[in-house]
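*Asks:* Need coordinates for the following:
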Amino acid sequence: MARKVWVTGAGSGLGLALVQQLLAQGWKVAASGRASTELQGLSQLNPQQLLLLDGNLTDAAQAAQASQRLQAQWGALDCLLVNAGTCDYLDASIPPTAIFEAIASSNLSASVHCLHNALPLLENGQSPQIMAVLSRYSALQLYEPSQPATPDNSLAEVFRSECQHLASKGIDLTLVAPQALKVPLVATQVMPQEWTAESAADVLLQRLPERAPELLLEALNLNSLWPLPEQPSSSV
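*Replies:* This is a model prediction of the structure:
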């Protein structure tokens, strides 16, 4: 029986590449993200395998509606892939000076809503697991960086704080993030690499069965994995 996965932030970049490769591997895939011609094309090619979930996961009600549709269609999830560096939830009109904070805050709220709503589905799944992938921008601590990191101001802490609760329900969690500046995961410095969306997705899916608690991902060009929204052209 095909395994079932929910991929968030699937409209472009890394999220879209994950959807493409999971479909090629035979997974049943539910995809949330900004509407795109690529996702629509994949849906037409794979109508029995790909389920497109409309809605903005930063909105609690829309996130609940997405999970309700999953419950009705599948009744369970084996894997939740949270692309928590996505710019899918940003308005294209957002001023450039506010983009990085908006990436962090939108991914934090979307991740909280997604985790809450996916939990009952994962509990019904086979060997359930979660992989959350953060970018350098979404991993930024909100509000006052000098304060301790908590689930209210740090996306990484949202996931770390859930580890014990998830483990008690038999759900494994893998957090994929850049090197933390305050508390490095490894002693040696990890140099950023020239990842493409496809190469990063390939490696992440290779590592998925390992269920490692934490993995490092340092990308040299973040826009190749998490494309920024196109700014509207100004009239002259």
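
*Asks:* make it CA atoms for all contacts and neighbour counts henceforth
*Replies:* Fine.

*Asks:* how far does stretch 4-23 stretch from start to finish?
*Replies:* End-to-end distance of stretch 4-23: 10 Å, with Cα to Cα, to the nearest Å as the criterion.

*Asks:* Kindly indicate whether residue 87 is helix, strand or coil.
*Replies:* Secondary structure, DSSP: H, G, I helix; E, B strand; the rest coil: residue 87 is coil.

*Asks:* Next, the second sequence, to be compared with the first:
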Amino acid sequence: MSARCVWITGASSGIGLALAERMMRDGWTVAGSARSAEAMAELEKRHPEKFFAYPLDVTDEAAAKETVARIREERGRLDLAVLAAGTHLPVEIEELETKPFRTLLEVNLMGVVNCLAAVVPGFISARKGHIAVVSSVAGYGGLPTAAAYGGTKAALNNMTAALKFDLDRYGVKTQLVCPGFVRTPLTDRNPFPMPFLMEPEDAAEAFYKGLQSDRFEITFPRRFAIILKLLNALPYSLYFGLVKRGTGK
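*Replies:* Down below sits the predicted model:
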């Protein structure tokens, strides 16, 4: 009960899983959530007394609140919430429809909001806690086929920065995590070259190091994030040409 406890959503694969395994090696208790109860049960079996399964669909607001209440009751404490659940659907202009936008808004944006609404009151009451919202460098500016995905990540970037002002007053540490390309089941679907592609274990190491820092934004690989930030500081007349050249779109 005395071990530090982290709640990680999207813990069944990709960055969420790699971070969970990294933190368990450092003595953390992980309360892991994902939609697949089977995947959660397998992880709990693989990491007895370290990983505890809390299956959850983050689009269910009531279920998110129930999950956080259970974690606090059963684990005895909650020190950090890493909100990493998310998905990606490409938008091709020739097949433009509303469904990908609605789906990604519900999962990537409202899924995080549901989890924040569940976890923030307890942190405010205790006047301590730590929240890390996982976004993406795709939220820095428009990228080809990422109209829905990038839009949700841009919203997360803005929302997390806005919330930091308020959470600071209550001693709650707030961080924004903007990964570049990390080898995951989602990025495996990408039909284009991915510069500075990272392995999940390397990404988890950078992620965990960032959580221990005082930086608001955690990025990896940092070179890719810097390049995209510089691109987005350019006039649009230059930005569009350089992105087209780099992506072939």
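
*Asks:* distance of residue 97 of the second structure from residue 66 of the second structure?
*Replies:* For residue 97 of the second structure, the distance to residue 66 of the second structure - Cα to Cα - is 34 Å.

*Asks:* What strand or helix carries the residue most central in space within the first structure?
*Replies:* Nearest to the mean C-alpha position of the first structure, by Cα atoms, centre = their mean, lies residue 83 at 1.5 Å. According to DSSP states H and E, residue 83 of the first structure maps onto strand 79-84.

*Asks:* what comes into contact with that strand?
*Replies:* 3-10, 14-15, 107-108, 111, 118, 122, 125, 128-135, 138 (Cα atoms under 8 Å, 6 or more residues apart in numbering).

*Asks:* Repeat that for stretch 155-168 of the second structure.
*Replies:* With Cα under 8 Å, 6+ apart, stretch 155-168 of the second structure has contacts from 109, 124, 133, 135, 139, 173, 174, 175, 176.

*Asks:* same question, stretch 52-66 of the first structure
*Replies:* So stretch 52-66 of the first structure is contacted by 30-33, 35, 39, 43, 69, 89, 106-107, 109-111, 113-114, 117 (Cα under 8 Å, 6+ apart).

*Asks:* In PyMOL, how would I select the buried members of these?
*Replies:* With 16 or more other Cα atoms under 10 Å as the criterion, this PyMOL line picks the buried residues out of those:
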select buried, resi 30+31+32+33+35+39+43+89+106+107+109+110+111+113+114+117
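
*Asks:* So which of the contacts of stretch 52-66 of the first structure are in helices?
*Replies:* Of the positions in the contacts of stretch 52-66 of the first structure, 39, 43, 69, 106, 107, 109, 110, 111, 113, 114, 117 sit in helices, assigned by DSSP state H.

*Asks:* Now do the buried residues in the host helix or strand of residue 224 of the second structure.
*Replies:* Assessed by DSSP H and E, residue 224 of the second structure sits inside helix 222-232. Going by neighbour count (16+ other Cα under 10 Å), the buried part of helix 222-232 of the second structure is 224, 225, 228, 231, 232.

*Asks:* ok, the fourth one to residue 137 of the second structure distance?
*Replies:* Computed with Cα to Cα, the distance linking residue 231 of the second structure and residue 137 of the second structure is 12 Å.

*Asks:* The first structure: strands as residue ranges?
*Replies:* All strands of the first structure, identified by DSSP state E, fall at 4-7, 28-32, 50-53, 79-84, 129-134, 172-177, 214-216.

*Asks:* thinking again about what came up before, distance to residue 157 of the first structure for the ones in helices among the contacts of stretch 52-66 of the first structure - can I get that in a markdown table?
*Replies:* Converted to a markdown table, these look like this (distance: Cα to Cα, whole Å):
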| residue | distance to residue 157 of the first structure |
| --- | --- |
| 39 | 31 |
| 43 | 34 |
| 69 | 28 |
| 106 | 15 |
| 107 | 13 |
| 109 | 13 |
| 110 | 14 |
| 111 | 11 |
| 113 | 15 |
| 114 | 15 |
| 117 | 18 |
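
*Asks:* which one among these gets closest to residue 50 of the first structure?
*Replies:* Among these, residue 43 lies closest to residue 50 of the first structure (Cα to Cα), at 5.6 Å.

*Asks:* Just the buried subset of the contacts of stretch 155-168 of the second structure, please.
*Replies:* 109, 124, 133, 135, 139, 173, 174, 175, 176.

*Asks:* Mind picking the two most distant members of the residues you listed?
*Replies:* Top of the distance list for these (Cα to Cα): 124 and 139, 27.8 Å.

*Asks:* Run the angle between the longest helix seen in the second structure and strand 172-179 for me.
*Replies:* Criterion DSSP H: the longest helix present in the second structure is helix 147-168. Going by axes from the mean of the first three to the mean of the last three Cα atoms, to 10 degrees, helix 147-168 of the second structure is angled at 160 degrees with respect to strand 172-179.
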